[in-house]
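In: model this:
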Amino acid sequence: EAQVPFFSLSGSDFVEMFVGVGASRVRDLFKQAREKAPCIIFIDEIDAIGRARGKNVMMSNDERENTLNQLLVEMDGFGTDLGIIILAATNRPDVLDSALLRPGRFDRQITIDRPDLVGREAIFKVHLTPIKTSQKLDIHKLAEQTPGFAGADIANVCNEAALIAARKNKEAVDMSDFQDAIDRVIGGLEKKNKIISPEEKEIIAYHEAGHAICGWFLEHAYPLLKVTIVPRGTAALGYAQYTPKEQYLYNTDQLTDQICMTLGGRASEDIFFGKISTGASNDLQQITKIAYSMVTVYGMNDKVGNISFYDPAQENYFTKPYSEETGKMIDNEVRILIDNAYEKTKALLREKRNEVEILAKELLVKEVLFKSDVEALIGKRPFEEKKILDIEPE
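Out: Model prediction:
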């Protein structure tokens, strides 16, 4: 578009084992650019050479720092020339050196987030243009069912849906094909040849029913979309899928309900079988992460107080920014938080024991239950779901 020479490089192109090579390549690049000026230089994954200097506890990489220093000089030193525009991209802006981001260097920063509901709907419309789809296809519903999906994920879903419809010799791609495609992108391929014993299948059914019931009867949990005990991918033996709200702020009650909902599977196994399995390992990782964030990042604990030990670059892996005594207190408060949530979850599932059994038995028969099926079995969710306002893009 600009009708000028375009130099495209990766940050790792400057990194070598030989001393001085990185800085030399930066000088050569800018020498070529001055000869071809006006021109544009684009450096992808700039965090490979642009990391903050002098913060690495395992001895700083002098060669990388020399490369960065040379880049800083070329961009805004005494001998710089006009006519060269420098662009760069990274998905780790938090680890970049502050000198790289000051005015005169990369002074204009554009953040590209994952698309929201309106954005996903617009992206679906673009990727569905070459595909023959059913007239009953609800694009808005597809956007609702793909929270957190980037543009590439949506393109992948559309491609998978078209392939699934083609295998079935359909005239057009319909909603069921998109459901299968979303499942495949989220959970991986369906493992039809995986042999699961009846006892294991029953445990999985009660585990997933526990998640579903907690999500159904906890006010701040995400609304259930579907629950399945069909094994997918390398590890998932079943999963419950929800429709997270487009939300940017969370309070203590909401995060606690998220922990309870995630613990629903483990609590259900404990109540109905009197023993627990390894099936909840991923759930435990999630709740541990949430609980530690509540205590150490968001200041949501009375004992630790309004203190945040947020470390986005994870530079304090070996040296924590708090004392050993504070570390013990944090561990203890996290354990108390999770234990209280677990007791709350078990109390809810004991109260709704009948509903858990109804869902688990139906899952063993049908293997997949959608929101409408759950409503038919145990009634509507007692909490009104807040609808997201549709805002037309300008």
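In: only C-alpha atoms for contact and neighbour calcs from this point on.
Out: OK.
In: tell me where this structure has strands.
Out: For the chain, the strands defined by DSSP state E cover 6-10, 39-44, 84-89, 224-228, 239-242, 368-370.
In: isn't Ile330 right up against Val295?
Out: Yes - judged on C-alpha atoms under 8 Å, Ile330 makes contact with Val295 at a distance of 6.8 Å.
In: second input sequence below; structure requested for side-by-side comparison:
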Amino acid sequence: FIDEIDAVGMSRGGVMGGGQMAGGMMGGGMMNGALTRLLYEMDGISEQTRMDKLKATINRLLGKEPPKRDWHVLFMGSTNRPDVLDPALLRPGRFDQVIKVDRPDRVGRKAIIQGYLSKINHDKSIDVDVIVADTPRATPAQVMSAITKDSVRRALFASRNYVVQDDIDQAIQEQLVGMANPIEDMDPVLLRQVAYHEAGHALIQHYVMPDQRISRVSIVRRSSGTLGYMLPVDTVEMYGQPLRRIVSRIMVALAGHIAVKVFMGEFWTGATGDYNMARQEFRNLAVHGYFGPPVSELFRDVKELQFSDERVERIWISLEDQVEKLLIDHADEVEALVDRLLERRDLSNREVVEVLGKNSLQLAEEQGIQMESVLEQIGTNMEGLEYKRRQTKVSPSKDSKE
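Out: Predicted coordinates:
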């Protein structure tokens, strides 16, 4: 087994980016030699060694049948940079089977979390399912660090010899957005602006993406540099989605900046990341045919993106108008959420729901409504043939089949 096989198996043609150019210039010859030797040894593994040949000769002189090999060699390697591996390394007969190890799904995360919890002292009332729900895109390394390191550190700082639920919840936040690095003397107006920004994200998220759950809303600066954040998590594992869901994500991204304008009277800085995300999501829509014929501008680098195509501009402005209307219609909820943020600085899902109320998905679950999928909560397109047939309960006729 060869871990980090890209260290010796890097493409001999050179790789641009990721700091690989320096390696190619300074140590390329050495690495090429190591790769050549590795390939030679792999191809020659079935050949007889000198000792094997000597034993075979002795057996023949003694009139015996040369012993057959009763062993096999299995080569395995791992890397997180499969794109830099030399093609010769992956041809049939060498590392010819590539297995992609994705981030764990819900079942996998639950097993990983339970495994790491068994290694530390913890409160028996810890809800594993809540931890699983809050880590939909977490890697095993992030889960391990959050449970066995960060949560333990928080418990020790609190003079406890066991971990509680809040320790793990906060540790997960540290893994996702960085450690808390609060500004103790932030100007009240600046702090209120951050609160309006995050409250805007939260309110639009609550109403246009009920299939997700708001894990946390915070106006505490983090070590990553962000002054605040709203963290949504999927309630089910997503492997595909309707394009309308991408449109909803764009609305959420735009909401913070627009909320500041609506409630404070003018735009402020702080929305660069949100608008870059919105541009990237527009590009995703273009790639998936949302705008019809290709929109050439969207295939440029995000940093160079210029929305000169009138179709994109029209939809962008329309989404901004929809976001602004929702914020005005729910102004009382925005103000209440801002007040709670200024008071507490950091709100959990339960505290957010106390202010905003339950969304359509939570109400449906409470009422016991049977749903095939949570995606039903973002609407069912009535133009779809499947929907029409389900409503009319008409089977396709013989003529339609023909």
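In: can I get the strands of the first structure in CSV including mean neighbour count and distance to Ala122 of the first structure?
Out: Formatted as CSV, the strands of the first structure follow (neighbours: other C-alpha atoms under 10 Å; distance: least, C-alpha to C-alpha, whole Å):
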stretch, mean neighbour count, distance to Ala122 of the first structure
strand 6-10, 15, 30
strand 39-44, 18, 27
strand 84-89, 16, 24
strand 224-228, 21, 22
strand 239-242, 20, 22
strand 368-370, 16, 26
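In: can you tell me which of these comes nearest to Lys31 of the first structure?
Out: strand 84-89 (10.9 Å; C-alpha to C-alpha).
In: packing partners for the closest one?
Out: When contacts are defined as 3 or more C-alpha pairs under 8 Å, 6 or more residues apart in numbering; DSSP states H and E, strand 84-89 of the first structure packs onto strand 39-44.
In: what separates the strand it packs on from the chain centre, distance-wise?
Out: 29 Å (C-alpha atoms, centre = their mean, to the nearest Å).
In: what of stretch 15-26 of the second structure?
Out: So, by C-alpha atoms, centre = their mean, the centroid of stretch 15-26 of the second structure is 28 Å from its chain's centroid.
In: check which residues of that stretch are buried.
Out: Val15, Gly24 (16 or more other C-alpha atoms under 10 Å).
In: which residue in the second structure aligns with Ile204 of the first structure?
Out: Aligned by TM-score structural alignment, Ile204 of the first structure pairs with Val194 of the second structure.
In: from Ser218 of the second structure, how far out is that match?
Out: 9 Å (C-alpha to C-alpha, to the nearest Å).
In: equivalent analysis for Val143 of the second structure, please.
Out: 21 Å.
In: what of Leu285 of the second structure?
Out: On the measure of C-alpha to C-alpha, Leu285 of the second structure and Ser218 of the second structure end up 30 Å apart.
In: likewise Gly178 of the second structure?
Out: From Gly178 of the second structure to Ser218 of the second structure the distance is 12 Å (C-alpha to C-alpha).
In: got it, and Glu281 of the second structure?
Out: 24 Å.
In: verify the contact between Asp47 of the first structure and Arg92 for me.
Out: Yes - counting by C-alpha under 8 Å, Asp47 of the first structure does reach Arg92; the two are 6.7 Å apart.
In: neighbour count winner among those two?
Out: Asp47 (22 against 14; other C-alpha atoms under 10 Å).
In: quote the end-to-end distance of stretch 40-59 of the second structure.
Out: 29 Å.
In: return the residue of the first structure aligned against Leu285 of the second structure.
Out: By TM-score structural alignment, Leu285 of the second structure lines up with Met294.
In: now for that match, how many residues are close by?
Out: Neighbour tally, Met294 of the first structure, other C-alpha under 10 Å: 20.
In: count of neighbours near the nearest residue to it once chain neighbours are set aside?
Out: Nearest non-adjacent residue to Met294 of the first structure, counting by C-alpha to C-alpha, 6 or more residues apart in numbering: Met300, 5.2 Å away. Neighbourhood size, Met300 of the first structure [other C-alpha under 10 Å]: 19.
In: Met300 of the first structure and Ile290 of the first structure, how far apart?
Out: 11 Å.
In: Ala221 of the first structure too?
Out: Taking C-alpha to C-alpha, one finds Ala221 of the first structure at 14 Å from Ile290 of the first structure.
In: neighbour-wise, which of the two wins?
Out: Between Ala221 of the first structure and Ile290, counted using other C-alpha under 10 Å, Ala221 has the larger neighbour count: 24 against 18.
In: ok, so what distance separates the more buried one from Met261 of the first structure?
Out: The value you get for Ala221 of the first structure to Met261 of the first structure, if C-alpha to C-alpha is used, is 7 Å.
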